[in-house]
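K.L.:
Could you work out the structure for the sequence below:
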Amino acid sequence: MNTAAGSAACPTRRAVLAGAVGSAAAFLPAIARAAEPGGANPATTLPGAGAPFEANTLLDIARARAASAYVAPKTDDVPAVLKGLSRDAYEAIHPVPGRAVWAGRDFGYEIEPLLRGSIFDTPVSLFVVENGLVQPIPYDKDSLIAANIALPDLTADTAFSGFRLRARFGDGGAVSNFALFQGASFFRLVAEGQDFGINARALALRPADSRGEEFPLFRALIIEAPAPGQPIIVHALVESESAAAAFRLTLTPGKEASVAGIDGTVFARAELDHIGLGGMQGSYLFGALDRQKVDDLRAAAFSVEGLAIRNGSGEPIWRPVHNPEALQVSAFLDRGPKGFGLMQRARAYADFEDDRRHWEQRPSLWIEPQDDWSEGAVTLLEIPSDSELNENVFAYWRPKAKLAKGGEMRFVCRQHWSKGWPDPLPPDLARVTDSRAGRGSSGNRRLFAVDFEGDGLARPEEIEIALSASTGTITRQDRFHYPERRTLRVLFELDPGSERASELRLGLRRGQERASETWLYRWTP
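P.N.:
Next up, the predicted model:
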């Protein structure tokens, strides 16, 4: 990661935004010009119909905008018929079959532009690039099916809030959901057959900072026509009061994991001392660690089970998330992280018993930096929530260095949106497969059970348990070996006394060697 040097303050919080799901408009052969306000400087203006598109086109526009006064998008012009739609009514709008962008072409992808409406009021200019030339995507209300809604006439530059991308995941067959770009700078991918879950964020600024979070917004999304069977490239222009940024995303659909290669450059309008890179967020309502106050027939409800980290020294960390009574902020200081991500390790229907949402079908998201991310912290925010729709778990990398006004910072990473556990572990290390908690022997004591699974646990007599609590007392510790499941369960009781929080740390060792990933958890009443 290339950046101007500096220092940073400690991490804080963020606001909760709803996830993005939407409807679609269709592509017609007509050409429309998508004018974007960018001030007097023509270098800040988005390309018009027939303009050439080159590798540095969006970079140059973002750089020029960062050097100019910020022009906020107009958001109060959404027609009332769309603005007043309920979420269900908005999501029910869908394209006429065969009218999506590239429908009937041999690209293996179809684009469904998403209307502005309901909670999505920010206009986003949409373009395709074919043969090196830009064409704005026009709006045609006759290409949409919207039951009991009289869709208004709109212009191409005010009609859309993002797009859904559908892909063919293998030879033959129909296209299905692959990617979604909508809301602030949020985007999602899935592997074949999955439901949308975790939201990624192209850029975060001051998440939950006492000064207030600043939400960079998609201003333009440009999709290159791919060769058949090849990845698809999406270019994104992102902007806010303090920064402008350009992103190049190379998206590859997969049966077990879809991959996004991300090359981003941030341009600072003002000094940036709290930047969030690789941001991702998901929902966690309750699970086996914290269901004592839950009256719900389901076994669990979450799209994110925990945060996985492979730090710069190679230590693998597993931090289950939870739904706290008060805001929780955790910072894992590091240098040169090898990867981190929000994981959905629970993969069976029985883990949730939810016949509507099927949380077991949501992806895990693992990020691998592809350049030097230097010093900083993987930061985890856990926000109290009373709804499974709130994306109340947020993780990101916070660089230690500030980015000075007028400075530029480039970063490169790879995202894995997976059905499995994409966070890699050496084969001799055991992985945490379950974490549970319940009432202890008396008072406010809590009993914990952590299951480790791996081939290296075949000889449990060689395994040592390393367990500690930052406050309170560990009053009990037992182990149970289940060879048929390759599992070692560690059972322990915490007596917190009068303390209101305790950082728990648990790992398995074989002599001086690590035998498992490290389990971390913050207990609070």
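K.L.:
C-alpha only now, for contacts and for neighbours.
P.N.:
Noted.
K.L.:
Can you give me the distance of residue 95 to residue 144?
P.N.:
4 Å (Cα to Cα, to the nearest Å).
K.L.:
Please apply the same query to residue 381.
P.N.:
Applying Cα to Cα to residue 381 and residue 144 gives a distance of 39 Å.
K.L.:
How far does the stretch of helix or strand residue 251 belongs to sit from its chain's centre?
P.N.:
Secondary structure from DSSP states H and E places residue 251 in strand 243-252. How far strand 243-252 lies from its chain's middle: 14 Å, per Cα atoms, centre = their mean, to the nearest Å.
K.L.:
Report all helices and strands that that strand contacts.
P.N.:
Secondary-structure packing of strand 243-252 (3 or more Cα pairs under 8 Å, 6 or more residues apart in numbering; DSSP states H and E): helix 57-66, strand 232-239, strand 257-268.
K.L.:
so which of those gets nearest residue 474?
P.N.:
Proximity to residue 474 (Cα to Cα) singles out strand 257-268 among the helices and strands packed on strand 243-252, at 40.1 Å.
K.L.:
Touching the helix or strand following that closest one from outside, list them.
P.N.:
Once strand 257-268 ends, the next helix or strand along the chain (criterion: DSSP H and E) is strand 275-282. Contacting residues not belonging to strand 275-282 are listed as 197-207, 302-304, 341-342, 367, 390-399 [Cα atoms under 8 Å, 6 or more residues apart in numbering].
K.L.:
Could you also give me the structure for this next sequence, so I can compare it with the first?
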Amino acid sequence: MKFNLPNRLLSLVLLLSFSLSTHAEEGCFPHVKQVAEQLSSQPFSKTPMMKVDTGRITYDHYQHIKFKGNQTFWRDELLPFQLEFMHPGMHYIHPIELFAWENGTANPITFSKKYYDYSEVKGLNLEQDEANMGFTGFRILAKLGGKNSSYTEAVVFQGASYFRALGLDQKYGLSARGLAINTSLEGQEEFPDYTKFWLEKPTKDAEKLVFCALLDSPSTTGATRFVLTPGKTTEMEIETQLYPRKDITEIGIAPLTSMFFHGENSQQHYGDYRPEVHDSDGLMLQTGKDWTWQPLWEVPYFNFQSTPIQQLSGFGLMQRDRDFDHYQDLEAWYHARPSIWVEPLEDWGKGSVQLLRLHTESDIVDNIVAYWKSDAGQAFRHLHYRLSWLSDEPPAHTLGKVVATRVTNKAVDGLPGHKGRIRFIVDFSDLPKLAEPPTAELIFNGVGQTKPTVVQENPYVKGWRVIAAVYPETCDKPMTATIRLTNGGNSLSETWSYAIPESLCNAP
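P.N.:
Okay, the predicted model is just below:
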């Protein structure tokens, strides 16, 4: 026994060393999962507000608090990713905790006035509040144009579990969220918070940045691992493990939040000089080789739409229209705002894509929400997917695409037979060269009649225009019209799908 003891001790030491080494190599995720699981056994407690009068930091003040460019985190080490930290102010009153993760150790990143230039807000005397302040978010800077380009903002996290990202030459638009809870249940929605972040220190030649976050809400905790790959198209692989505190009625997976004020299909433009104002103009769905395009439209109050799907390949809120002339906004740059495409990285099974639309009379209010809802309900606790911030279409989408949707229920051309009619003018582009005009298949899911479609070549979009008319017999039941182009058998285009709003219906 005495002879074998040193060997056994050596084996134990080696085993422990290997275990610790493996844990360190796995990064922050195992640690954060442990923290989240332990926290789930405790009652929920909202992060306290900072003990400082942040209300005196108005919107104008906040814009004049500058992060010092020579203080970006990891700057001195010339790493491919750098960090800026968000100052408290306005409604950002709950601090988050930040840690730099290196060699299996979490090192706190603490608030300091050294990061900020207060020269334009001297009257607020913010320096005296340093001890009571904390960060409210952070930005990740990267070289979106490649190794020889300059550092620019790639991602920002601030507020609840919201975050936004940019690809090359894009401008901030729609947001993503870590999780949506009870979004479709009026008065019951929860907004989970990311309360802590661990950012793994990258190597000098790293092309990806890995970081983790702790999610917390009254109903659940969660651990999330992000893998950020910035570039022309910025991608983020996201893996979340949930630890529910109680039963959850609805879990919204990969939630996206956007704005649609008015567009080419709108009946009301609110006296706006801009032809279109939106961060996204359509919801796109992919199931295998089938693609569906649902144009967004404004609603008088509230609209909720659920699309059942057997096997989801992807979905996203897209900004397809890239023509500046269609927006005429030199400040908001709506034509340069990204789309976000969601791709499951595991089998999500049966479920539905949920689309929530709210009325707005302003372009500063987000009023569009889309997310995946699994039929497995709260048993769906492991979420793994990829987000892509695109300026173009997903590479897998090779069918023809809808580039414009126009709608009218008026007899503007004076022709007979218009009473009760809704007319759709839909332009398709990006189709293969055809010897003969395509066939337009129109399906009207509702109570009413249709007339044969008209297909016209449209050289201005290098594609085809479809004019379709439906005659609803009642306006109090759901109605949907779909159109796709075929060559008589095979699909040549995605399917255009329009849930007809009651406000558009004028049945006799």
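K.L.:
Write the PyMOL selection for whichever of the contacts of strand 275-282 of the first structure are buried.
P.N.:
Selection command for PyMOL covering only the buried members of these, criterion 16 or more other Cα atoms under 10 Å:
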select buried, resi 197+198+199+200+201+202+203+204+205+206+207+302+303+304+341+342+367+390+391+392+393+394+395+396+397+398+399
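K.L.:
Identify those among the contacts of strand 275-282 of the first structure that sit within strands.
P.N.:
If you go by DSSP state E, the contacts of strand 275-282 of the first structure have 199-201, 204-205, 302, 341-342, 367, 393-399 in strands.
K.L.:
ok, for residue 287 of the first structure, nearest residue in space, not its chain neighbours?
P.N.:
Spatially, and ignoring its direct neighbours in sequence, residue 287 of the first structure is nearest to residue 300 (4.5 Å; Cα to Cα, 6 or more residues apart in numbering).
K.L.:
Tell me which residues touch the one you found, please.
P.N.:
So residue 300 of the first structure contacts 285, 286, 287, 288, 351, 352, 353 (Cα under 8 Å, 6+ apart).
K.L.:
same question, residue 387 of the first structure
P.N.:
Residue 387 of the first structure makes contact with residue 285 under the criterion Cα under 8 Å, 6+ apart.
K.L.:
Map it onto the second structure.
P.N.:
Per TM-score structural alignment, the equivalent position to residue 387 of the first structure in the second structure is residue 362.
K.L.:
where's that match relative to residue 339 of the second structure, distance?
P.N.:
Per Cα to Cα, residue 362 of the second structure is found 21 Å from residue 339 of the second structure.
K.L.:
And the helices in the first structure?
P.N.:
Counting by DSSP state H, the first structure has helices at residues 57-66, 80-83, 87-91, 156-159.
K.L.:
These: which one's closest to residue 333 of the first structure?
P.N.:
Comparing the helices of the first structure against residue 333 of the first structure with Cα to Cα, the closest turns out to be helix 57-66 (30.0 Å).
K.L.:
residue contacts, the residue lying closest to residue 393 of the first structure once chain neighbours are set aside?
P.N.:
Spatial nearest neighbour of residue 393 of the first structure, excluding adjacent residues (Cα to Cα, 6+ apart): residue 382 at 4.9 Å. By Cα under 8 Å, 6+ apart, the contact list for residue 382 of the first structure reads 321, 322, 323, 324, 327, 328, 329, 392, 393, 394.
K.L.:
coming back round to it: which one of the helices of the first structure lies nearest to residue 510 of the first structure?
P.N.:
Evaluated with Cα to Cα, those place helix 57-66 nearest to residue 510 of the first structure, the distance being 50.8 Å.
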